[in-house]
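[1] any chance you can model this:
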Amino acid sequence: MKVGIAGLGVVGAGVVRLLDEHADVLAARIGRPVKVVAVSARDKRKKRDMPKGGWRWYAKAEELAADPEVEVVVELIGGADGTARNLVEAALKAGKGVVTANKAMLAMHGAKLAALAEKNNAPLAFEAAVAGGIPIVKALREGLIGNRIDSITGILNGTCNYILTEMRTTGRDFGEVLAEAQALGYAEADPSFDVDGIDAAHKLAVLTSLAFNTAVDFRAVHVEGIRHVSALDISFAREFGYRIKLLAIARRTAKGIEQRVHPCMVPADTPIAHVDGVFNAVAAAGDYVGPVLFEGRGAGSNPTASAVVADLADLAAGRHAPAFGVPAVKLHPLKAAAMADHVGRFYIRLIVRDQPGVLADVSAVLRDHKISIESLVQRGRAEGDKQPVAVVLISHEAREADMARALKRIAMLRSVLQPPALIRIEQL
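    Here you go, the predicted structure:
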């Protein structure tokens, strides 16, 4: 099978290396060789960690789609629109298979691309778009095909997981650990895409479609990042028996499907609480299989290249299914459950003046909004110290909208000196 690759960054170079180093074993397993015949990248002279080949080089990625020898186009450029989308659409219209790692493009245009692929009898594969080397797309589309999936819960961003792990193990605050992550190459110079939850939300939108046979709907994802998580919150989480993780959650409810990305406190004795550093994990719950957990490296040259080559192997062997598990016409519109209707337990941290009546005032507001307190911790102060103190509350189950209204009222109390911090608790 003859392949054209657009984008020769760390992942593209990894794909070329893997296909070269494992050429014989891949040919034996697939039944025929897979060979790169054409490439496209911005700088032809740039040194890359990959073997040199006699490929045709295209200055414009879209030209790969017009190359009559190329059977499958691998898109590793990135970005929801622009060159990446133009290339993928051109390749599918030309009847060529497409393998992509582009979660942003799939999150924004997945249903349309799936329909275009089917119209032109051209396979569209994207194992590498979600959780790097973890084969979660194949698991949902094939391994768990006999199950009704009730929930997907994932750690889908290695940068955030690394930062939260370092905050927990070193006691440092977000800004200091972020700077270290940038120095080590785990975070970009502009980290917003990762730390504000957008990357994880793109991936969740794709997983939701696969799990629930819905059209991809990124706009329905509730997204929060980790900038507001403090070392103090990490410390309190430990005291209550939790660890803080940025989770991506899709779940069936009576009012529709929840899609949400935000920091969560998870019990410290659960498997997902022990997924640390840059690792990713995805837990799925099916009605027949029960809970299953997949864990591995969610990014990087080799793990992502492994996922790309897995898709290439399927296409070379003639194995391919509809992109999102069912024909595009059967992807029904997502019935989204409003975040305001979410019901769960909450961690609330307040910074207050240490004076009589503060707890009574806060409790009165929570009572008025039908929120009961499960546990409370107040940090005292030394004699003569006039510094503010932290008060932490763990609620019983409450409705998101009620909690939001209560916190708005609490923030207006004269004794409360900072906006309340809220982290949702997930029992998993």
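
[2] CA atoms for contacts and neighbours, from now on please.
    OK.

[3] look up the closest residue to the residue positioned nearest the centre of the chain, ignoring the ones flanking it.
    Relative to the mean C-alpha position of the chain, the nearest C-alpha, by CA atoms, centre = their mean, is the one of residue 200, at 2.5 Å. Counting by CA to CA, 6 or more residues apart in numbering, residue 200 lies nearest to residue 156, which is 5.3 Å off, once chain neighbours are set aside.

[4] burial of the one you found, as a residue count?
    By other CA atoms under 10 Å, the residues close to residue 156 number 31.

[5] now the other sequence, so there's something to compare against:
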Amino acid sequence: MTEPLRLGVAGLGNVGTGLARLLLRQGNALSVRAGRGMRLAAYSARKSRDGMAEVAGARFHDDAAALASAGDIDVFVELIGGAGGVAFEAVKAALRRGLPVVTANKAMLAEHGLELAALSEAHDAPLFYEAAVGGGIPVIKTLRESLAGNAIERVSGILNGTCNYILSKMEQERLPFDACLAEAQRRGYAEADPTFDVGGFDTAHKLAILASLAFGSKIDSSAVAVEGIESIAPADIAAADELGFRIKLLGVAERTPHGVEQRVAPTMVEKGAPLAQTMGVLNAVSIVGDAIGELTLVGPGAGGDATASAVAADLVDVARGARLPTFGRPVATLTEADRVPLQRHEGGYYVRLTVVDRPGAMAAIATRFGDRMISLEAIMQKRATREWAEAGVVPVVLMTHGTSESSIRDALARTVEEGVVRERPQVIRIEREAV
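    Have a look, this model is predicted:
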């Protein structure tokens, strides 16, 4: 009879304890699916949890690197987090001794994925990371295995539940960003310092991983252009709603005539699109391939149980003896990631302006847009409130047909220089393709 797969788990936070409970609850079923049993043989954490039923009988280590080097485990499960430090060193130690590794650490993969992939190949030690992107959504397996017969044209998605919760609440309750962020923090959806989430950096790390899998490039988070959601105002949410859109923080990687463009930014998505209908803390990923057309995956993007589910799926692959290149192909065949300047982006734009209320102001704006060959699809001007009237300005919303980022930015810069627009114009890209 095949011996059980002995797990060494580094980190017993929400995901680690969720995994331990899942093993107890689904142990027999996992044994049947994997062809062998699994048991938690050893773990490391900030303090021993021997009193917990989930880890009873498992050996405690106070050092993750020592756990990775232990001789009585068959797979190292890294659930510590962080791009470097002990998590990175422990994963390297495990790979160097030929030990399979399962991780949920998107920051580490985004920063050091190429080095880890090379170690995985050199020591014939598979590296699995389904839980690193999309929580319980099986997007890594989908790209790395299920869609291997496709040429991927585009990957786009809602990859951060904190931002999706905030934008959903802003729309549903017509509240400002700060109030919705505070509520997200009270509910535990946002950290005390939310910059990594609301600034778009968490999404950028996840997008870099997906882009490497989709396009066969070396993972490079610095190639992703990043904008956060901090500037989104209730006026933008209301205008989007009236125009038939929702605002979502999207990560998008797509083939363009200039190369693979990678960007993270607030985006106008048509209400009928699956990504627009993904609300609250859910995540969603849309993949466009030449053979399958479009595929959209939706599900919980975080949480102990959902993430533990993805970790368990990787452990089943390890138990079955799966050997897959980390990013879907050998490291030597990965190309350099394209660095497409955002100024080359082409598409429609939503623009909100604070226009000086004087004769000729709108004509001046139209002239500057015309100079750059920008065609307007819609113009929306609301009746000015007393506050706006006293300030001598009028709020105006424009929607453009397809144009370039450089053209829209140049036209707006000229309107500001000429004094017909006050405050910084709000510019949001329109992604009609993100359905």
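
[6] quick one on the thing from earlier: aligned to the residue nearest to the centre of the first structure, what sits in the second structure?
    Aligned by TM-score structural alignment, residue 200 of the first structure pairs with residue 203 of the second structure.

[7] now the helices for the second structure?
    14-34, 64-68, 85-96, 106-122, 139-141, 161-173, 177-186, 195-198, 201-215, 234-243, 304-319, 361-371, 386-391, 405-417 (DSSP state H).

[8] so where is the last one in the first structure?
    Right, helix 405-417 of the second structure. Alignment of helix 405-417 of the second structure against the first structure: residues 400-412, by TM-score structural alignment.

[9] for that stretch, list every residue counted as buried.
    Along stretch 400-412 of the first structure, these residues count as buried under the neighbour rule (16 or more other CA atoms under 10 Å): 400, 402, 403, 406, 407, 410, 411.

[10] now for those: which two are most distant?
    Using CA to CA, the pair of these lying farthest apart is 400 and 411, separated by 16.4 Å.

[11] quick one, what contacts residue 212 of the first structure?
    With contact taken as CA atoms under 8 Å, 6 or more residues apart in numbering, residue 212 of the first structure is in contact with residue 149.

[12] quick one: map it onto the second structure.
    Applying TM-score structural alignment, one finds that residue 212 of the first structure aligns to residue 215 in the second structure.

[13] measure that match to residue 253 of the second structure for me?
    9 Å (CA to CA, to the nearest Å).

[14] can you check residue 38 of the second structure too?
    Using CA to CA, which is the criterion applied here, residue 38 of the second structure is 37 Å from residue 253 of the second structure.

[15] also residue 121 of the second structure?
    If you go by CA to CA, the gap between residue 121 of the second structure and residue 253 of the second structure works out to 26 Å.

[16] who's more crowded, these two?
    Counted by other CA under 10 Å, residue 121 of the second structure and residue 253 do not tie: residue 253 has more neighbours, with 26 against 19.

[17] aligned partner of the more buried one in the first structure?
    Residue 253 of the second structure is assigned residue 250 in the first structure as its aligned equivalent, the criterion being TM-score structural alignment.

[18] for the spatially closest residue to that match that is not a sequence neighbour, what are its contacts?
    Closest residue in space to residue 250 of the first structure, ignoring its immediate chain neighbours: residue 259 at 4.6 Å, by CA to CA, 6+ apart. Contact criterion CA under 8 Å, 6+ apart gives 204, 205, 208, 220, 221, 222, 248, 249, 250, 251, 336, 337 as the residues in contact with residue 259 of the first structure.

[19] ok, now with 10 Å
    Taking CA atoms under 10 Å, 6 or more residues apart in numbering as the definition of contact, the neighbours of residue 259 of the first structure are 152-153, 201, 204-205, 208, 217-223, 248-252, 336-339.

[20] which among those end up buried?
    For the contacts of residue 259 of the first structure, burial is judged from neighbour counts taken by 16+ other CA under 10 Å, and it is met by 152-153, 201, 204-205, 208, 217-218, 220-223, 248-252, 336-339.

[21] format the helices of the second structure as TSV; extra columns: distance to residue 7 of the second structure.
    Output for the helices of the second structure, formatted as TSV (distance: least, CA to CA, whole Å):
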stretch	distance to residue 7 of the second structure
helix 14-34	10
helix 64-68	10
helix 85-96	12
helix 106-122	18
helix 139-141	21
helix 161-173	29
helix 177-186	34
helix 195-198	31
helix 201-215	25
helix 234-243	47
helix 304-319	9
helix 361-371	61
helix 386-391	63
helix 405-417	50
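
[22] most tightly surrounded among those?
    Most buried of these by mean neighbour count (mean count of other CA atoms under 10 Å) is helix 201-215; its value is a mean of 26.

[23] so how far does that one sit from its counterpart in the first structure?
    With the two structures superposed, helix 201-215 of the second structure lies on average 0.4 Å from its match in the first structure, counting by mean CA distance after the TM-score superposition for the first structure.

[24] that helix vs helix 106-122, what angle?
    30 degrees (axes from the mean of the first three to the mean of the last three CA atoms, to 10 degrees).

[25] how near is the match of residue 200 of the first structure to residue 159 of the second structure?
    Look at residue 203 of the second structure and residue 159 of the second structure: by CA to CA, they are 6 Å apart.

[26] next one: residue 83 of the second structure
    18 Å.

[27] check residue 364 of the second structure too.
    Separation of residue 364 of the second structure from residue 159 of the second structure (CA to CA): 40 Å.

[28] what of residue 348 of the second structure?
    23 Å.

[29] number of nearby residues for the residue nearest to residue 394 of the first structure when sequence neighbours are not counted?
    Nearest residue to residue 394 of the first structure, sequence neighbours excluded (CA to CA, 6+ apart): residue 347, at 4.7 Å. By the other CA under 10 Å criterion, the neighbourhood of residue 347 of the first structure contains 22 residues.

[30] got the contact list for the equivalent of residue 347 of the first structure over in the second structure?
    Structural correspondence for residue 347 of the first structure with respect to the second structure (TM-score structural alignment): residue 350. With contacts taken as CA under 10 Å, 6+ apart, residue 350 of the second structure has the following neighbours: 236, 239-240, 267-268, 377-379, 397-401, 426-430.

[31] one more pass at 8 Å, please.
    Contacts of residue 350 of the second structure were listed using CA under 8 Å, 6+ apart, and they are 268, 397, 398, 399, 400, 426, 427, 428, 429, 430.

[32] quick one: residue 30 of the first structure and residue 316 touch, right?
    Yes - using CA atoms under 8 Å, residue 30 of the first structure is in contact with residue 316, at 6.8 Å.

[33] now for the two: what residues contact both?
    Between them, residue 30 of the first structure and residue 316 have no joint contacts when contacts are counted by CA under 8 Å, 6+ apart.
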